[in-house]
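Enquirer: how would this look folded up:
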Amino acid sequence: MAALAVAGVASAQSSVTLFGVVDASISGYSSTSRDQNNGVTYNAAGFPIYNPFYVNKGSVKTSRRELASSALNSSRLGFRGTEDLGGGLAASFWLEAPIKNDDGSEGVATFARRSTVSLSGAFGEVRLGRDLTPTFKNHDAFDPFGTSGVGTNLIHTAENSFGTFGTPAASVGSISNVGTNNYVRASNTIGYFLPADLGGFYGQVMYGFHEKNKYSPGTATPPDENKSRQGRYVGGRFGYANGPLDVALAYGSSTVGDDFYVGTTTKVNTFNLGASYDFGPVKLFGELSRAKNKIDYEVEPYLGGRPDMDLTGYLLGVTVPVGAGLIRASYSSVKYDENLVARTAWEVLPADKKANKLAIGYVHNLSKRTALYATVARVSNKNGAGYTVGGPVFYNNAANSFTPKTSTGYDFGIRHAF
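Expert: The predicted structure is shown next:
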């Protein structure tokens, strides 16, 4: 019956492809937090209070080793097909599921990586379904580590947690939760892609429906449905690729929170620019990114409301071909700014959170489809930033006295694509 079903699908399509990646690694993570207090605290008015009996608690390291997946390329299993409709038109589908080959806990239970159907021709392509967002594509395209493993672009790590939905859907077992944010992938989208024959120019636009009920008049909105616009996404990406040069500009706006009765709408707006140039002996990568988490007030609060929060970052990277292998390295940095304003002339505001990351790795291609790889990375946090390379979070206690400092990690693995 299975063979007949496959044969039936194949006969109705010009092409049907089964594809995937199986990637497994031995990975280790270590994150250290320290007590940086010296007995001095500040009261609500900003005046220092000294405790001469304070005993520093030192540092605490949390670490873990594991057999992980997706450290070089994300493990996946997918099906894609195209039907030639004649006259230059083609209909296509793409169903791609994340898999966890380290323990088998997730397989083709959800096509959370991509699930689209499209129509293409001389006009370009119109694509419907769940797909990668334009702004994320710049992170992935201009990161030597492809946003996978301990070497992942720190900008991607920071922005992925910058705008989670206010009321995320609950996870179901180990199945990928598509209701936490739409930073990497957006659901319920309509996308348009420019034709491929524009002399190197490419681009796309995307709109994602929030799929929430809307009531008229608005005052009829039930209290449990007052987040009527949460989940909406609008974005676009345009670039130029010709020979060794590739450069792209992207913008995206995600509505991550909405409260009709309070009269507030929270959005995360992201703007980034990425580029790469292949000199032959080396290929250089670079990216600049800025994200803003802002609240739009229907009625501006008397004290001005919460300030916008900014997250800026940059990345510099390089790849160097060496025989059958490839050396990869990158340096990325982020800065988090809450735009706080001192309440008094003597109040001391906390310094802006900062972090940087250095990663280096090597990929050895045994064939076109199979590779061995090794990556090491280190994150240095400042002023309370708490980013890790993966694995366990930083230690803290009820007194909140420990400050995140460094996080290091490694991946040693094998990847096979088919």
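
Enquirer: going forward, measure contacts between C-alpha atoms and count neighbours the same way
Expert: OK.

Enquirer: Now do the helices in the protein.
Expert: Ranges of helices in the chain, per DSSP state H, are 2-11, 134-141, 154-160.

Enquirer: Throw these into JSON lines and include mean neighbour count and distance to Val334, thanks.
Expert: Output for those, formatted as JSON lines (neighbours: other Cα atoms under 10 Å; distance: least, Cα to Cα, whole Å):
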{"stretch": "helix 2-11", "mean neighbour count": "11", "distance to Val334": "48"}
{"stretch": "helix 134-141", "mean neighbour count": "23", "distance to Val334": "13"}
{"stretch": "helix 154-160", "mean neighbour count": "22", "distance to Val334": "6"}
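
Enquirer: can you put the ones you listed in a markdown table and add distance to Gly107?
Expert: What follows is the helices of the chain, written out as a markdown table (distance: least, Cα to Cα, whole Å):
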| stretch | distance to Gly107 |
| --- | --- |
| helix 2-11 | 19 |
| helix 134-141 | 23 |
| helix 154-160 | 23 |
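
Enquirer: right, so of those helices, which gets closest to Pro244?
Expert: Closest approach to Pro244 among those (Cα to Cα): helix 134-141, 13.8 Å.

Enquirer: what packs against the closest one?
Expert: Helix 134-141 is packed against helix 154-160, strand 201-208, strand 233-242, strand 245-259, strand 264-278, with contacts defined by 3 or more Cα pairs under 8 Å, 6 or more residues apart in numbering; DSSP states H and E.

Enquirer: Can you give me the end-to-end span of stretch 119-129?
Expert: 12 Å (Cα to Cα, to the nearest Å).

Enquirer: contacting residues around that stretch?
Expert: Contacts to stretch 119-129, defined as Cα atoms under 8 Å, 6 or more residues apart in numbering, come from residues 88-92, 114-118, 187-196.

Enquirer: just how off-centre is the longest strand along the chain within its chain?
Expert: Longest strand of the chain, by residue count under DSSP state E: strand 15-35. Centroid separation for strand 15-35 versus its chain: 14 Å, with Cα atoms, centre = their mean, to the nearest Å.

Enquirer: burial measure for Thr264, as a count.
Expert: Counted with other Cα atoms under 10 Å, the neighbours of Thr264 add up to 17.

Enquirer: Quick check: it vs Arg306, distance?
Expert: In terms of Cα to Cα, Thr264 sits 11 Å off from Arg306.

Enquirer: for comparison, sequence B:
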Amino acid sequence: MKLRNIPLAVAVGAILAAPVAMAQSSVQIYGKLYPYLLDEKGSGATEKGATVSTLAATPTGEGGVSRVRGMVSGNSRLGFRGQEDLGGGLNAVFQLEGVASVDDGTGAAAGGGFMFNRNTYVGLEDKRFGSLQLGVNDTILKNYGDTIGLLGVSSGTFMSTSSVFRKAGFGPSSASSFHLRRANSVTYETPEFGGVTGGIQWSTDEAKTEIRDPRVLSMGVKYDNGPFYVALAHEIHYDLYGGSRNVPTAQRNNGATDPTRSKDRATQFTVEWRMNKQHKFEFDAIRKEYSENAATAGRFSSYRNMAYLLAMENRWSDQWRTSAHYVMATAGNCTRVAAACTTDGLEGKKVTVGAAYYLSKRTYLFSAASRITNGKSARFSNAELGGAPTPGEDLTHFAIGLSHSF
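Expert: From the prediction side, this is the model:
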């Protein structure tokens, strides 16, 4: 047995070798696999010498995303979950979940082995007091918004709205993202009261130093009852440097050798209307703000913008289902220390459409197409097969795939 396969082997072996424990609790092995053939290309990069935003990279006229065709599998996953009745309405719960790359047979570990790198936690649940989970978990803001998705296969793929909706458009670093799954997290959700639930999550980082203390606070409240779902969420990123890690090098505050601290915030509003079991419609709005207390002239200080999302899903029969998304991000505004700052051309748009044909309740064929249209300074990206867009480069994707859940 290769060492890289030991974590999965131990997990499966522990479950199979513990009939007494399983008799006292419930354990489920589950998964979702959705490989697809993908055509990806970039086009229309901003010409060399063009005037762009202060926060943008210098345009070269050359694109960064080549025409590539291949197979990918998004966030295809394998997991184990279960619970134990502790009496008095209290349950212990756990979940272990990881990416299963069915396109090439590897996991998500650096060496190709399987790792539990998705929502993985242990916790307590009680209908009277709510739930408490410790481990790796999606943030409250991520969970409470963008509820429809696209055909159940948008997670971790070019179809995800987060590439434009929850990120800044002036650089490729994920540090600006408000679409997070946080390690070292403590997540609490209240019981449901008349359709209303509240949640809060705190996560820290072992990378704390005397200068920086990376951590995230995410909170929200949602109403889910009948045809309506309404949610409001707020999230704060301390010392993640979503601005500096995306601007040109000369403008960066590194947070390592200088005392600059960062505080990035987002507030998200979501409303979903379920006209009936077959048709759903959603609207989201998010305000993002990236701020750093820089003191050196010319360094990044702040950036703010808005983004909006429209989504719909329609089931036309037992076999046919369609979905569509439209995302628009504004150029926003920015500041630098004792220097001018412009955001001209940092806007972006994304359109995604898809259709699915069900062979059974758990298996379906799907096809989807997407296009990101970047402003002349923007670099919003959903590239999957390599490369990152240069300023102004638009990205186009088309895919055909198969999804199976178990």
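
Enquirer: Overlay them and tell me the TM-score.
Expert: The TM-score (TM-score structural alignment, normalised by the length of the second structure) is 0.79; 363 aligned residues with a Cα RMSD of 3.3 Å.

Enquirer: if I look at Thr264 and Arg306 of the first structure, which residues touch both of them?
Expert: Common contact partners of Thr264 of the first structure and Arg306 (Cα under 8 Å, 6+ apart): Ile295.

Enquirer: still on that earlier bit, quick check on the contacts of stretch 119-129 of the first structure: which are buried?
Expert: Among the contacts of stretch 119-129 of the first structure, those classed as buried by neighbour count (16 or more other Cα atoms under 10 Å) are 90-92, 114-118, 187-195.

Enquirer: Can you find the partner of Leu284 of the first structure in the second structure?
Expert: Aligning on TM-score structural alignment places Leu284 of the first structure opposite Phe281 in the second structure.

Enquirer: Name the nearest residue to its match, sequence neighbours excluded.
Expert: Spatially, and ignoring its direct neighbours in sequence, Phe281 of the second structure is nearest to Met312 (4.4 Å; Cα to Cα, 6 or more residues apart in numbering).

Enquirer: With Val136 of the second structure instead?
Expert: That would be Ala183: by Cα to Cα, 6+ apart, it lies 4.3 Å from Val136 of the second structure.

Enquirer: The one you found pairs with which position in the first structure?
Expert: Match for Ala183 of the second structure (TM-score structural alignment): Ser187.

Enquirer: That match contacts Arg130, doesn't it?
Expert: Yes - assessed by Cα atoms under 8 Å, Ser187 of the first structure is found in contact with Arg130 at 4.2 Å.

Enquirer: before we move on, back to that, what would the helices and strands packed on helix 134-141 of the first structure look like in TSV with distance to Ala141 of the first structure?
Expert: Formatted as TSV, these follow (distance: least, Cα to Cα, whole Å):
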stretch	distance to Ala141 of the first structure
helix 154-160	12
strand 201-208	14
strand 233-242	12
strand 245-259	9
strand 264-278	8
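
Enquirer: Report the contact partners of the closest residue to Asp84 of the first structure other than its chain neighbours.
Expert: Sequence neighbours aside, Ala90 is the residue nearest to Asp84 of the first structure in space, at 4.6 Å (criterion: Cα to Cα, 6+ apart). Ala90 of the first structure sits next to Thr82, Glu83, Asp84, Leu119, Ser120, Gly121 when contact means Cα under 8 Å, 6+ apart.

Enquirer: again, only using 10 Å
Expert: Listed by Cα atoms under 10 Å, 6 or more residues apart in numbering, the contact partners of Ala90 of the first structure are Ser14, Thr82, Glu83, Asp84, Ser118, Leu119, Ser120, Gly121, Glu125.

Enquirer: With Tyr241 of the second structure instead?
Expert: In this structure, Tyr241 of the second structure makes contact with 175-176, 214, 252-255, 260-264, 290-292, judged by Cα under 10 Å, 6+ apart.

Enquirer: Put the buried members of these into a ChimeraX selection.
Expert: Buried subset of the contacts of Tyr241 of the second structure, written as a ChimeraX selection, criterion 16+ other Cα under 10 Å:
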select :175,176,214,252,253,254,255,260,261,262,263,264,290,291,292
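
Enquirer: Looking at the contacts of Tyr241 of the second structure, which is nearest Val99 of the second structure?
Expert: Closest approach to Val99 of the second structure among these (Cα to Cα): Ala175, at 21.3 Å.

Enquirer: Number of residues surrounding the aligned partner of Gly20 of the first structure in the second structure?
Expert: Under the alignment (TM-score structural alignment), Gly20 of the first structure pairs with Gly31 in the second structure. By other Cα under 10 Å, the residues close to Gly31 of the second structure number 17.

Enquirer: Isn't Gly31 of the second structure up against Ser101?
Expert: No - when contacts are counted by Cα atoms under 10 Å, Gly31 of the second structure is not listed as touching Ser101 (11.9 Å).

Enquirer: and for those two, which residues touch both?
Expert: Taking Cα under 10 Å, 6+ apart as the criterion, Gly31 of the second structure and Ser101 both touch Ser76, Arg77, Leu78.

Enquirer: Present those as TSV; the columns should include neighbour count and distance to Lys208 of the second structure.
Expert: Listed next are these as TSV, based on neighbours: other Cα atoms under 10 Å; distance: Cα to Cα, whole Å:
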residue	neighbour count	distance to Lys208 of the second structure
Ser76	23	32
Arg77	22	31
Leu78	22	32
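
Enquirer: What are the boundaries of the strands in the stretch 51-200 of the first structure?
Expert: Here the stretch 51-200 of the first structure has its strands, by DSSP state E, counting those that start in this stretch, at 59-69, 76-86, 89-98, 114-121, 124-132, 185-193.

Enquirer: now those as CSV including distance to Thr375 of the first structure?
Expert: What follows is the strands of the stretch 51-200 of the first structure, written out as CSV (distance: least, Cα to Cα, whole Å):
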stretch, distance to Thr375 of the first structure
strand 59-69, 13
strand 76-86, 21
strand 89-98, 22
strand 114-121, 27
strand 124-132, 25
strand 185-193, 26
